[in-house]
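Visitor: Provided below for reference: sequence and predicted model.
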Amino acid sequence: MRIDHIAYRVKDRYKTSKFFIDALGYGIGTEFQIEFDDGSKADCVALTPPEDRPVDTEEWDVLLADAPEPYLNDDVIFHGYHCPSEIFVSDGPDGSIVGDWVVARGGIGGVHHIAYQVDDVEAKMNEWKEKGYAEFLSESPLTCPGLEQVFTKPSELTGIIYELIRRKGKGFCVENVKALMESTSDVETDEK
């Protein structure tokens, strides 16, 4: 398991994206707008990490000479997973799902959810349900070509949403992002 992406809801996606681009070397991946049934909108941008991201669970070889002290052992190669997570940034006007979320958090916003890449979304979802780790926003994972994902309700421990995701490619599915935003609007309004 590793972090797939971190999603922020912010007041100004351009300023926030510029920070990640200038300070950490991210690049702009895709930009899109989501229109909701009530006429409100959310504008979104996916930022790509400065490193090339391995496909699914491709391993990165790391010489142990470059590893922290506890892992040093001659010239053995350590197979590890590099984690250049994508960053997803969205904003929206006052009265929109995203805009109201930002206002409820002092007008700044913050981390909305963290997505963890897993091998089997449904199995991990069932495990979390059985162990009482989380309640989910849907009864089964959301799917679209090359993507399967499910979202928890905001955690009682951290206040954020966790996403379990399995990818067979790159990018985000606009329909699933819209479904997440719509499914959390009532939950997040209750938190205010």
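Guide: On my side now, so go ahead. Numbering: from 1, shown residues only.
Visitor: For the rest of this, base every contact and every neighbour count on C-alpha atoms.
Guide: Noted.
Visitor: Surely W128 touches F136?
Guide: No. Taking contact to mean CA atoms under 8 Å, the distance of 9.3 Å between W128 and F136 leaves them out of contact.
Visitor: Could you tell me how far the helix or strand harbouring I21 lies from the centre of the chain?
Guide: I21 is part of helix 13-24 when elements are defined by DSSP states H and E. What separates the centre of helix 13-24 from the centre of its chain is 17 Å, taken as CA atoms, centre = their mean, to the nearest Å.
Visitor: just to revisit the earlier point, among W128 and F136, which residue is more densely surrounded?
Guide: F136 (19 against 15; other CA atoms under 10 Å).
Visitor: Touching, that one and Q149? I think so.
Guide: No. Using CA under 8 Å, F136 is not in contact with Q149; the gap is 11.2 Å.
Visitor: And the strands in the protein, which stretches?
Guide: Secondary structure of the chain, counting by DSSP state E: strands at 2-10, 27-35, 41-48, 60-63, 77-80, 86-91, 109-117, 142-144, 147-151, 161-167.
Visitor: Pull out the buried positions in the first one.
Guide: By 16 or more other CA atoms under 10 Å, the buried positions in strand 2-10 come out as I3, D4, H5, I6, A7, Y8, R9, V10.
Visitor: Check the residues you listed and tell me the two furthest apart.
Guide: Greatest spatial distance in those: I3 and V10, 20.4 Å, computed using CA to CA.
Visitor: The spatially closest residue to P141 that is not a sequence neighbour and A134: what is the separation?
Guide: With CA to CA, 6 or more residues apart in numbering as the criterion, P141 has its nearest non-adjacent residue at 4.6 Å, and that residue is V150. For V150, the distance to A134 (CA to CA, to the nearest Å) stands at 11 Å.
Visitor: Just want to know which of those two has more residues nearby.
Guide: V150 (24 against 19).
Visitor: if I pick that one, what's in contact with it?
Guide: V121, M125, F136, L137, S138, S140, P141, L142, E163, L164, I165 (CA atoms under 8 Å, 6 or more residues apart in numbering).
Visitor: Pasting the second one now:
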Amino acid sequence: MRIDHIAYRVRDRFETARFFTEGFGYTIDPELPDGFEIKFDDGSTAKCLVLLPPEKLKSGIPWDIPGGDGLEYHMAPEIFISDGQNHSVVEEWVASKNGGIGGVHHIAYQVESVEAKMKEFKEKGLMEFTTDEPIRCEGLTQVFTKPTPFTGIIYEFIEREKHGFCQDSVKFLMESTRDLK
């Protein structure tokens, strides 16, 4: 298990991205230079950016991703930044945190099996989850925990067959946190 990404929900995703690019050497994912938008069923929206860390590996990867041969891997963690509009789940969460600044929403851990981790953590009584089953999208399986009583943080377990984010699963994950404060 390793940290896959850290997700921030903030007022202004581009200002937050500038902080990470200028201060820490991250870059905005060149495949998504303007990010992407999530449209919720209630008409609200969230906009997202993916930032890549400055360190990269082309070989000697200490973890195995099926079908990943020949790909370039970045060193964890990626940073995922979102802001929201029109009373979206993201905008409401930001408004309730740190005087409206927002902050770390969750920390994601890459695991071999999301289902196995869910079962293990439930049996140990360590975490509750926002959904009964993992959320699946091509090449990704994911689930969020509710904020834990130990750290107050939401955690994500993510099982990857390839790199990237799936907009549909991001939408479902965000919606699963609507009632969490």
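Guide: Structure received. Because the structure is a prediction, the values reported are computed rather than measured.
Visitor: what TM-score comes out when they're superposed?
Guide: Once superposed, the chains reach a TM-score of 0.86 (TM-score structural alignment, normalised by the length of structure 2), with 166 aligned residues with a CA RMSD of 1.9 Å.
Visitor: Return the most buried member of the strands of structure 1.
Guide: With neighbours defined as mean count of other CA atoms under 10 Å, the strands of structure 1 peak in mean count at strand 86-91, which reaches a mean of 25.
Visitor: residues in structure 2 matched by it, start to end?
Guide: Per TM-score structural alignment, the counterpart of strand 86-91 of structure 1 in structure 2 is residues 78-83.
Visitor: Could you identify the longest helix within structure 1?
Guide: helix 174-191 (DSSP state H).
Visitor: by contact count, what packs against it?
Guide: Helix 174-191 of structure 1 sits against strand 27-35, helix 97-104, strand 142-144, with contacts defined as 3 or more CA pairs under 8 Å, 6 or more residues apart in numbering; DSSP states H and E.
Visitor: contacting residues around it?
Guide: Outside helix 174-191 of structure 1, the residues that reach it (CA under 8 Å, 6+ apart) are F32, I34, F36, I97, V98, W101, L137, L142, T143, C144, F151, K153.
Visitor: CSV please, covering those residues and showing distance to V174 of structure 1.
Guide: Converted to CSV, the contacts of helix 174-191 of structure 1 look like this (distance: CA to CA, whole Å):
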residue, distance to V174 of structure 1
F32, 8
I34, 7
F36, 12
I97, 15
V98, 15
W101, 19
L137, 17
L142, 12
T143, 11
C144, 10
F151, 15
K153, 20
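Visitor: Which of those residues lies at the shortest distance from A42 of structure 1?
Guide: Distances from A42 of structure 1 to the contacts of helix 174-191 of structure 1, taken by CA to CA, are shortest for I34, at 5.2 Å.
Visitor: How about the contacts made by the closest one?
Guide: Counting by CA under 8 Å, 6+ apart, I34 of structure 1 has contacts K41, A42, D43, C44, V174, K178.
Visitor: With R166 of structure 1 instead?
Guide: Residues near R166 of structure 1 by CA under 8 Å, 6+ apart: Q117, V118, D119, D120, V121, L147, E148, Q149.
Visitor: Quick one: map it onto structure 2.
Guide: R166 of structure 1 maps onto E159 in structure 2, by TM-score structural alignment.
Visitor: distance of its match from G25 of structure 2?
Guide: From E159 of structure 2 across to G25 of structure 2, the span is 26 Å (CA to CA).
Visitor: and what of S169 of structure 2?
Guide: Taking CA to CA, one finds S169 of structure 2 at 28 Å from G25 of structure 2.
Visitor: again with I81 of structure 2
Guide: For I81 of structure 2, the distance to G25 of structure 2 - CA to CA - is 16 Å.
Visitor: and if you look at K58 of structure 2?
Guide: 19 Å.
Visitor: Looking at those two, which has the bigger crowd around it?
Guide: Using other CA under 10 Å, the more surrounded residue of K58 of structure 2 and G25 is G25, with 14 against 11.
Visitor: Return the residues in contact with the residue nearest to the more buried one when sequence neighbours are not counted.
Guide: Leaving aside its sequence neighbours, G25 of structure 2 sits nearest to P54 (CA to CA, 6+ apart; 5.6 Å). Taking CA under 8 Å, 6+ apart as the contact definition, P54 of structure 2 lies against G25, Y26, T27, H74, M75.
Visitor: So what does P54 of structure 2 match up with in structure 1?
Guide: Match for P54 of structure 2 (TM-score structural alignment): P50.
Visitor: cool, and M118 of structure 2?
Guide: In structure 1, M118 of structure 2 lands on M125 (TM-score structural alignment).
Visitor: so how many other residues sit close to that match?
Guide: Counted with other CA under 10 Å, M125 of structure 1 comes out at 23.
Visitor: distance of P77 of structure 2 from A108 of structure 2?
Guide: Relative to A108 of structure 2, and taking CA to CA, P77 of structure 2 is found at 9 Å.
Visitor: typo on my end, W63 of structure 2
Guide: In terms of CA to CA, W63 of structure 2 sits 16 Å off from A108 of structure 2.
Visitor: And for L32 of structure 2?
Guide: Counting by CA to CA, the gap from L32 of structure 2 to A108 of structure 2 is 20 Å.
Visitor: and if you look at E22 of structure 2?
Guide: Taken as CA to CA, the span from E22 of structure 2 to A108 of structure 2 is 24 Å.
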